[in-house]
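>>> Predicted coordinates and the sequence they were generated for:
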Amino acid sequence: MLFISATNTNAGKTTCARLLAKYCNACGVKTILLKPIETGVNDAINHSSDAHLFLQDNRLLDRSLTLKDVSFYRYAKASAPSSPNKKKIQTTPLIRII
């Protein structure tokens, strides 16, 4: 398992992950991309979120995959863990992800 992280939005995490997975798959290492938690998404109108892009790539390996297979917790409210003005939001059970 590889975990790609960076400290800011638009740092290139999604692009890096997609290119790395493409390379691994080309080398014969079956690689599936996941976006376990995604915020600021509206699946009714936005089909270009990171998870949607990952799903598109993953379906080259397994056509049966769905968005729920790629992104387990999805929230419409855009938020970051360090937001100073947090309101009560639904918590995500981290232990289930790990």
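Arrived safely.
>>> drop to CA atoms for contacts and neighbour counts, all remaining ones
Will do.
>>> Look at residue 38 and say how many residues are nearby.
Using other C-alpha atoms under 10 Å, residue 38 is surrounded by 18 other residues.
>>> secondary structure element for the residue lying closest to it once chain neighbours are set aside?
Excluding the flanking residues, the one nearest residue 38 by C-alpha to C-alpha, 6 or more residues apart in numbering is residue 74, at 5.0 Å. Using DSSP states H and E, residue 74 sits in strand 73-75.
>>> Below is an additional structure, to be compared with the one above:
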Amino acid sequence: MERKDSARVTAVYVMTIWDKARMPTRLQKHVINKIVGLFNEWQKLEKNKENKAQRSEGLKEKENNWQKNLDKLFDIAHADALNTIRILENKEFLLLQRKEGRPVSP
């Protein structure tokens, strides 16, 4: 399966879950681009992984940033989600999902 096809399948699956939770999401093409972009970054970092002993501080920082972005990978909420969600419980759930450590319930 091609990279973009895999990203599309993943996006549809994740968007279905967000839809069941009644959370407004980004457009599918943006979710796919987010997945593909993170995968491309990972590939670049993997090329440099062989030289672990000689990694620069910049590369270590890029790896740390990539890890932080990975934690946010499936936050596909619409940019205006907090303003469009009318049910307080759903707003609280979204805010909790965005916290570090991602608690699963309010």
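Great, that's in hand. This structure is a prediction, so every number in the text was calculated from the model and none was measured.
>>> where does the TM-score land?
Between these two chains, after superposing, the TM-score reads 0.30 (TM-score structural alignment, normalised by the length of structure 1); 54 aligned residues with a C-alpha RMSD of 4.3 Å.
>>> And for residue 13 of structure 2, the neighbour number?
There are 12 residues near residue 13 of structure 2, going by other C-alpha under 10 Å.
>>> Identify each buried residue in the strand holding residue 74 of structure 1, please.
residue 74 (16 or more other C-alpha atoms under 10 Å).
>>> which other helices and strands contact it?
When contacts are defined as 3 or more C-alpha pairs under 8 Å, 6 or more residues apart in numbering; DSSP states H and E, strand 73-75 of structure 1 packs onto strand 37-39.
>>> could you list every residue that touches residue 30 of structure 2?
The contact partners of residue 30 of structure 2, taken as C-alpha atoms under 8 Å, 6 or more residues apart in numbering, number zero.
>>> quick one, strands of structure 2?
Using DSSP state E, no strands are found in structure 2.
>>> Number of residues surrounding residue 70 of structure 2?
Residue 70 of structure 2: 15 surrounding residues under other C-alpha under 10 Å.
>>> repeat for residue 88 of structure 2
Around residue 88 of structure 2 there are 10 other residues, counting by other C-alpha under 10 Å.
>>> any idea how far it is from residue 94 of structure 2?
Note on residue 88 of structure 2: its distance to residue 94 of structure 2, by C-alpha to C-alpha, to the nearest Å, is 10 Å.
>>> Residue 20 of structure 2 now?
13 Å.
>>> Neighbour count for these two, which is higher?
residue 94 (22 against 9).
>>> so who does that one touch?
residue 82.
>>> can you pull out the helices in structure 2?
3-20, 28-49, 57-71, 81-84, 88-97 (DSSP state H).
>>> now the angle between helix 3-20 and the longest one, please.
Right, the one you point to is helix 28-49 of structure 2. Computed by axes from the mean of the first three to the mean of the last three C-alpha atoms, to 10 degrees, the angle separating helix 28-49 of structure 2 from helix 3-20 equals 130 degrees.
>>> With that, I have no additional questions.
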